[in-house]
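Participant: Could you work out the structure for the sequence below:
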Amino acid sequence: MDCIFCKIAQGSIPSNKIFENDKVVAFYDIQPAAPVHALIIPRKHIESMNDVQEEDWEDIAEIHRVAQKLAKDLGVAETGYRLVNNCGKDSGQVVFHFHFHLLGGSKLGPANSQE
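Facilitator: Below is the predicted model:
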């Protein structure tokens, strides 16, 4: 499989990881859209939210647990943060491996940008 996020999860492509366990990997985005911009991915390759299967829900719940932990660890839990999942081309999904963006560290603009 030629998925950049799978390669990051496997450790074959370097990244600035900030969390990993047997289900989830989190790392800083290389093109941050906010002062704090982390990506949280399941280790298992799932293309998008549309492809989540019954057996994947435990991993999806773990992503949210990790997001809550990282928000605290990165100092944005109290001031506020955004947790974003883009699903499909029209949403802006570029890497087709299910993931969430954790964004914070400043006052964020509108959630529905047309850029």
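Participant: Every contact and neighbour count from this point should use C-alpha atoms.
Facilitator: Fine.
Participant: Confirm that Leu39 sits in a strand.
Facilitator: Yes: according to DSSP: H, G, I helix; E, B strand; the rest coil, Leu39 belongs to a strand.
Participant: My guess is it contacts Gln31. True?
Facilitator: No: with contact defined as CA atoms under 8 Å, Leu39 does not reach Gln31; the gap is 10.9 Å.
Participant: and Gly75, what does it touch?
Facilitator: Going by CA atoms under 8 Å, 6 or more residues apart in numbering, Gly75 touches Gly105.
Participant: ugh, typo on my part, it should be Ile60
Facilitator: Ile60 neighbours (CA under 8 Å, 6+ apart): Pro42.
Participant: quick one: which of Leu39 and Gln31 has more around it?
Facilitator: Between Leu39 and Gln31, Leu39 has the larger neighbour count (other CA atoms under 10 Å), namely 23 against 7.
Participant: Quick check: nearest residue in space to the more buried one, chain neighbours excluded?
Facilitator: Closest residue to Leu39 apart from its sequence neighbours, by CA to CA, 6 or more residues apart in numbering: His101 at 4.7 Å.
Participant: how about this one, so we can line them up?
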Amino acid sequence: MNDCLFCKIIKQEIPSYKIFENDYIYAFLDINPVSDGHTLVIPKVHAENLSTTPDLYLSEVNKAKKIVAQILQEKIEGIKGFNYISNQEAIAKQVVFHYHEHILPKFKEDEGFLHDKNVNLKYASLEDVFNEITK
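Facilitator: As a prediction, this is how the structure comes out:
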């Protein structure tokens, strides 16, 4: 889809902080993170939501979520758990209509959820988080 933000990121028409990529998925840091390491995992095929995504890509997204969580756990100190979230349709707060999964590292129990900002971000910028993950 020509106007899709995530399709443009996949094609590298828009820059991103890529964490992981294979033939089926692309994973990158969210530009509005709820927590340090907040990552999006998206299929490389345009599908509006989980219900319309081909099964092969759904399977690959799930495999990639596991890989990305392991990368984040190894590279960012203090992660104690994760939320895995996907919203479907505007009523459920889906903003970009290209299926995607959020991986939200959790550092303490009272941290925010998807649309609640975490006020305790350790890193000053996405670049700082990216540098920590890729060093």
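Participant: And the strands in the second structure, which stretches?
Facilitator: For the second structure, the strands defined by DSSP state E cover 18-21, 25-29, 39-43, 81-85, 101-106.
Participant: Next, format those strands as a markdown table and append distance to Asp128 of the second structure.
Facilitator: A markdown table is the format used below for the strands of the second structure (distance: least, CA to CA, whole Å):
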| stretch | distance to Asp128 of the second structure |
| --- | --- |
| strand 18-21 | 13 |
| strand 25-29 | 11 |
| strand 39-43 | 14 |
| strand 81-85 | 20 |
| strand 101-106 | 16 |
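Participant: Tell me which of those strands is the most buried.
Facilitator: Mean neighbour counts were taken over the strands of the second structure using mean count of other CA atoms under 10 Å, and the top value, a mean of 28, falls to strand 39-43.
Participant: helices and strands around that strand, which ones?
Facilitator: Packing partners of strand 39-43 of the second structure (3 or more CA pairs under 8 Å, 6 or more residues apart in numbering; DSSP states H and E): strand 25-29, helix 55-75, strand 101-106.
Participant: mean deviation of the shortest one from the first structure?
Facilitator: Looking back up the chat, that one is strand 25-29 of the second structure. Here the mean offset of strand 25-29 of the second structure against the first structure after fitting is 0.2 Å, by mean CA distance after the TM-score superposition for the first structure.
Participant: what does Val96 of the second structure align to in the first structure?
Facilitator: Here Val96 of the second structure is matched to Val95 in the first structure, going by TM-score structural alignment.
Participant: residue contacts, the residue positioned nearest the centre of the second structure?
Facilitator: Closest to where the C-alpha atoms of the second structure average out (CA atoms, centre = their mean) is Leu40, at 1.2 Å. Neighbour list for Leu40 of the second structure: 27-30, 100-103 [criterion: CA under 8 Å, 6+ apart].
Participant: now with 10 Å?
Facilitator: Listed by CA atoms under 10 Å, 6 or more residues apart in numbering, the contact set of Leu40 of the second structure reads 18-19, 26-31, 33, 65, 68, 84-86, 99-104.
Participant: cool, Lys17 of the first structure as well?
Facilitator: 8-9, 11, 25-29, 38-40.
Participant: and if you look at Leu5 of the second structure?
Facilitator: Leu5 of the second structure is in contact with 13-14, 96-98, counting by CA under 10 Å, 6+ apart.
Participant: And Ile71 of the second structure, by the same measure?
Facilitator: By CA under 10 Å, 6+ apart, the neighbours of Ile71 of the second structure are 19-20, 37, 65, 133-134.
Participant: Tell me how far the counterpart of it in the first structure lies from Asp29 of the first structure.
Facilitator: Aligned by TM-score structural alignment, Ile71 of the second structure pairs with Asp73 of the first structure. Look at Asp73 of the first structure and Asp29 of the first structure: by CA to CA, to the nearest Å, they are 16 Å apart.
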